[in-house]
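**Student:** Just a sequence and a predicted model for now, questions to come.
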Amino acid sequence: MDLADPDPGCIMLLGYRHLTVAGETGILDTGETPLAGPVELHGDAVTMHLERTAPTKDAIDITAALGQDGVARGTGEAGGIHPGGTNGYACTIPLSLVPAGAVADMPPFDTIDGTWCAAYDRTSCMTIADSMVADLDNPPHSKLDDPTPGGFGDPCYGSGMTPIDPNGGGGAALYFCPKGYAIQTGSGGVEGEIIAEHDNVAFDRLYLTQNPPYLGVYFREDDLAAALQQ
C-alpha cells in the first residue's frame, strides 16, 4: 500500500504495508495486530473494508480501479480511535496498491546504474555509472543477504556514499528500492515513520538522506513523469 503524500498525523501506520489477499479476504500487516476484512473485485473496480479492534480500533475502506499495469489506484477512507482512547480521527488518503515483488526476483544492486532525477526538482539529476557503483562506501546490503533482523532500509538495498569533500565528513546514505519493494517502516531504530514525498512503489526508486527518516526520492529519468502521476 503506497500512500500519496501522506499526512503523518493521519494513520501513517497503514502506509507502505503488505496487503495479502486470499480468496475474498484481505489482511493488512501493520507490524502488530493486522487489519482484516472482505475484498471484492467487479471488473476493474476494487473495494475492501479492513478493520481491527486491538490494540486500538482502526478501519479503512478502500475504493480503487485496477489498471493494466496491475496497480490499483484510488482512495482510502480511514478512521479510528487514537491510542489514548479519548478522541478519534478520520481522513481520506489517496493511495495505490502495488503488486509486491517476489524476493527471488529482486534485481541485483548493480542495476542502480543510470540517470536519476529528483521528484522535488525535475532538473536536479545525477548519473550513476557502473564504475561508480563499485566505489560506494560499505558493500551494498539488504535483508536478502543479511538475515539479521532490523536495519534501516530492509528489504531494499542500502549503502554508504563517499563524501564529495576529500577531507571527509557529511557522507549521505543511499537506498535503492526496485519497483514493488518498499523500505520497511520504523526499522533500524529510526524514530517515527519513514517519509518520502512523492514516492511511488510502482517504479524503481533511489533515496538519498543525511537525516533519516526524511528521504529525498529520485526516479529514473525515463520514469519521472509517469511516477509523479499519482
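**Tutor:** Perfect, I can see it now. Residues are numbered from 1 along each chain as shown.
**Student:** Going by C-alpha atoms from here, please, whenever you check contacts or count neighbours.
**Tutor:** Will do.
**Student:** Give me the nearest residue to residue 75, chain neighbours excluded.
**Tutor:** Distances taken as Cα to Cα, 6 or more residues apart in numbering place residue 94 nearest to residue 75, at 4.4 Å, with adjacent residues excluded.
**Student:** What is the neighbour count of that neighbour?
**Tutor:** 18 (other Cα atoms under 10 Å).
**Student:** Mind telling me what element it is part of?
**Tutor:** For residue 94, the host element (DSSP states H and E) is strand 88-97.
**Student:** before we move on, what about residue 59?
**Tutor:** Counting by DSSP H and E, the element that carries residue 59 is strand 58-66.
**Student:** Quick one: list the elements packing against that strand.
**Tutor:** If contacts are counted by 3 or more Cα pairs under 8 Å, 6 or more residues apart in numbering; DSSP states H and E, strand 58-66 sits against strand 45-52, strand 72-81.
**Student:** which of the residues in the longest one are buried?
**Tutor:** By neighbour count on 16 or more other Cα atoms under 10 Å, the buried set for strand 72-81 is 72, 73, 74, 75, 76, 78, 79, 80, 81.
**Student:** Alongside the first one, take a look at this:
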Amino acid sequence: MEDSDESLLPVWRANLVVLTQEVGAATRLARMMTFSASYLKLMLSGQREFSEEFVRGVEAVAGLPAGWMNTAHQVSEIPANAREAIDNEMPLARFRGTAHPARKKTVLRPPEPIFGQPGSARRAEEESFDAETHRRQAHFRKVRDLAVQDVRRFERHLSQPPVELAVLRAKVEDVIAAADLEDTVHADLAGRLEQIEKHRHLLMRHVEKLQALLVKLGETE
C-alpha cells in the first residue's frame, strides 16, 4: 500500500461506516460494488485493508463527488443522490476493480456502453447484468409463491375448521338451555359465540387481502 493510502485509510474507513449506518446499507453497497457483504463488513471493522481503487469506485458507484471520501464526513453530509442510490441499490457506475491494496488504476464501467468498446465485450457485460436481474426476480417469485401457498393453506383451514361454527353454537345453546344460568352468565356465553363468529369473518377478510397483495407483487414488472 502506498504511503498516501496508509494515511487516508482511517478516513476512508470512517466514511464507509457513515455511508452504511442504515440497516441493510452495507449489504446493498456490497452488491453495488459486486463484493460479498461479509468482505465489506471486514473492511468496516478494520480486519481488511483496501485500496484507493476501491474508494474511488465507491464514489463513482454511489454518485459521490470525486475526492469526497478523502475528508471525514457525518451522516448529515451524505449527498441526497448518494443516499438514494444506496437506499434503492441503484449503482451509478459499474466497478470491476479490486479492494486489495495495489498500485494500479481504477477500472470502472459506466452503465451505458463506452464508445469504442468491442461489441462482444459489451454484449457479455449486458448479458451478465441481465442474468443477475433475472436471478433476483426468480428468487423473489420463488419466496413470494411459497408465502402465497402457506396463506392459502391457512385460508382453507379457516374455511373448513375441524368443528363447524354452527355445530359449536348449537351445542353451546343446548348447554344454556339445559342449565339454570344467571342472566350475566347466559349473556357472557352468547356474547362469546357472537365474538367468535365476528372475528372469524374478520380474520378471513384479512387473509384474503394478504393473499391478493402477495399475488399482485411483481406481476407489473
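**Tutor:** Cool, got the structure. Owing to the predicted nature of the structure, the values given are computational and were not obtained by experimental measurement.
**Student:** Quick TM-score on the pair, please.
**Tutor:** Put the two chains on top of each other and the TM-score (TM-score structural alignment, normalised by the length of the second structure) is 0.22; 78 aligned residues with a Cα RMSD of 5.1 Å.
**Student:** picking that back up, now the helices and strands packed on strand 58-66 of the first structure in a markdown table, with distance to residue 28 of the first structure?
**Tutor:** Converted to a markdown table, those look like this (distance: least, Cα to Cα, whole Å):
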| stretch | distance to residue 28 of the first structure |
| --- | --- |
| strand 45-52 | 8 |
| strand 72-81 | 13 |
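**Student:** Nearest to residue 58 of the first structure, out of those?
**Tutor:** For residue 58 of the first structure, the closest of these is strand 72-81, at 4.2 Å, according to Cα to Cα.
**Student:** What is the closest one packed up against?
**Tutor:** Packing partners of strand 72-81 of the first structure (3+ Cα pairs under 8 Å, 6+ apart): strand 58-66, strand 88-97.
**Student:** what's the first one in contact with?
**Tutor:** So the one you mean is strand 58-66 of the first structure. 35, 44-52, 72-81 (Cα atoms under 8 Å, 6 or more residues apart in numbering).
**Student:** same thing but at 6 Å, please
**Tutor:** 44-52, 72-80 (Cα atoms under 6 Å, 6 or more residues apart in numbering).
**Student:** Distance check, the residue lying closest to residue 81 of the first structure once chain neighbours are set aside against residue 46 of the first structure.
**Tutor:** In space, and not counting its chain neighbours, residue 81 of the first structure is closest to residue 88: 4.1 Å by Cα to Cα, 6+ apart. Residue 88 of the first structure sits 27 Å away from residue 46 of the first structure, going by Cα to Cα, to the nearest Å.
**Student:** So these two - more neighbours on which side?
**Tutor:** residue 46 (17 against 13).
**Student:** on that earlier part again, these two touch, right, the residue nearest to residue 75 of the first structure and residue 73?
**Tutor:** No: here residue 94 of the first structure does not reach residue 73: they are 7.9 Å apart, not a contact under Cα atoms under 6 Å.
**Student:** Report the buried residues of whichever strand or helix holds residue 184 of the second structure.
**Tutor:** Element membership for residue 184 of the second structure (DSSP H and E) is helix 183-216. For helix 183-216 of the second structure, the neighbour count (16+ other Cα under 10 Å) marks 186, 193, 204, 207, 211, 214 as buried.
**Student:** count of residues packed around residue 205 of the first structure?
**Tutor:** Around residue 205 of the first structure there are 28 other residues, counting by other Cα under 10 Å.
**Student:** same question but for residue 121 of the first structure, I mixed them up
**Tutor:** 9.
**Student:** Show me where the second structure has its helices.
**Tutor:** 3-19, 25-32, 37-44, 52-62, 80-87, 119-159, 165-178, 183-216 (DSSP state H).
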